[in-house]
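A.B. asks: quick one, fold the following:
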Amino acid sequence: MSNEKARSLNQDSYVIGLKQTTKALMKHNVQMVIIAQDVNIHILSKVLSLAFETGVPIDFRPTRQELGSHYGIEVNATVVALLK
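C.D. replies: Now for the predicted structure:
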């Protein structure tokens, strides 16, 4: 996704973090999951399982820092869910 497209998203169109992403996946309200590549995969096992079960595509960013700053937060982000 381009930076322009990400910046055009308002905060109601995505959630950040493991808990919020898991909740959105369980409600079948996610169109894509974006995961930082520098995260231990076992931390994301539930998110990955739910994404695969529901057919939600998964994209990756190189670092947690890059993912956080891409979505306008000043802390690292492990995972972001783009909502339907």
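
A.B. asks: CA only for contacts and neighbour counts going forward, please
C.D. replies: Will do.

A.B. asks: and stretch 2-20, how far out from the chain middle?
C.D. replies: How far stretch 2-20 lies from its chain's middle: 8 Å, per C-alpha atoms, centre = their mean, to the nearest Å.

A.B. asks: now show me the structure for the sequence below, then we'll compare the two:
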Amino acid sequence: MPDRPLRLLKSEKKAIGAKQTRKAIEAGLAKEVYIAKDAEHHVVERIIELCREKAINIVYIDTMDELGELCGIDVGAASIAVLE
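C.D. replies: Down below sits the predicted model:
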């Protein structure tokens, strides 16, 4: 369960997309990660591994479109990282 209401995601500082999410985790900047359940496994697999290694909470959202909408973007997103 996220530690903030989902509607507040739009105002959070975040990294959007699998590549940017992975970079944020590797740089130690991510405090929570959101992953779309319908994202292709090979796209988010490394992100899930990194979150487990670094004990970062993962919140699963049903669809990429829903995750994009929660972030305030007009396209789907496989993952996002909420930054410190």
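
A.B. asks: need the TM-score between these chains.
C.D. replies: Scored by TM-score structural alignment, normalised by the length of the first structure, the superposition of the two chains gives a TM-score of 0.87; 81 aligned residues with a C-alpha RMSD of 1.3 Å.

A.B. asks: spatially central residue for the second structure, please.
C.D. replies: Centroid-nearest residue in the second structure: Ile80, 2.5 Å away (criterion: C-alpha atoms, centre = their mean).

A.B. asks: ok, now which ones touch that one?
C.D. replies: 14-18, 20-21, 33-35 (C-alpha atoms under 8 Å, 6 or more residues apart in numbering).

A.B. asks: that one sits in which helix or strand?
C.D. replies: Using DSSP states H and E, Ile80 of the second structure falls within strand 79-83.

A.B. asks: equivalent range in the first structure for that strand?
C.D. replies: Taking TM-score structural alignment as the measure, the first structure aligns residues 79-83 with strand 79-83 of the second structure.

A.B. asks: mean deviation of that stretch from the second structure?
C.D. replies: By mean C-alpha distance after the TM-score superposition for the first structure, the fitted stretch 79-83 of the first structure averages 0.3 Å away from its aligned residues in the second structure.
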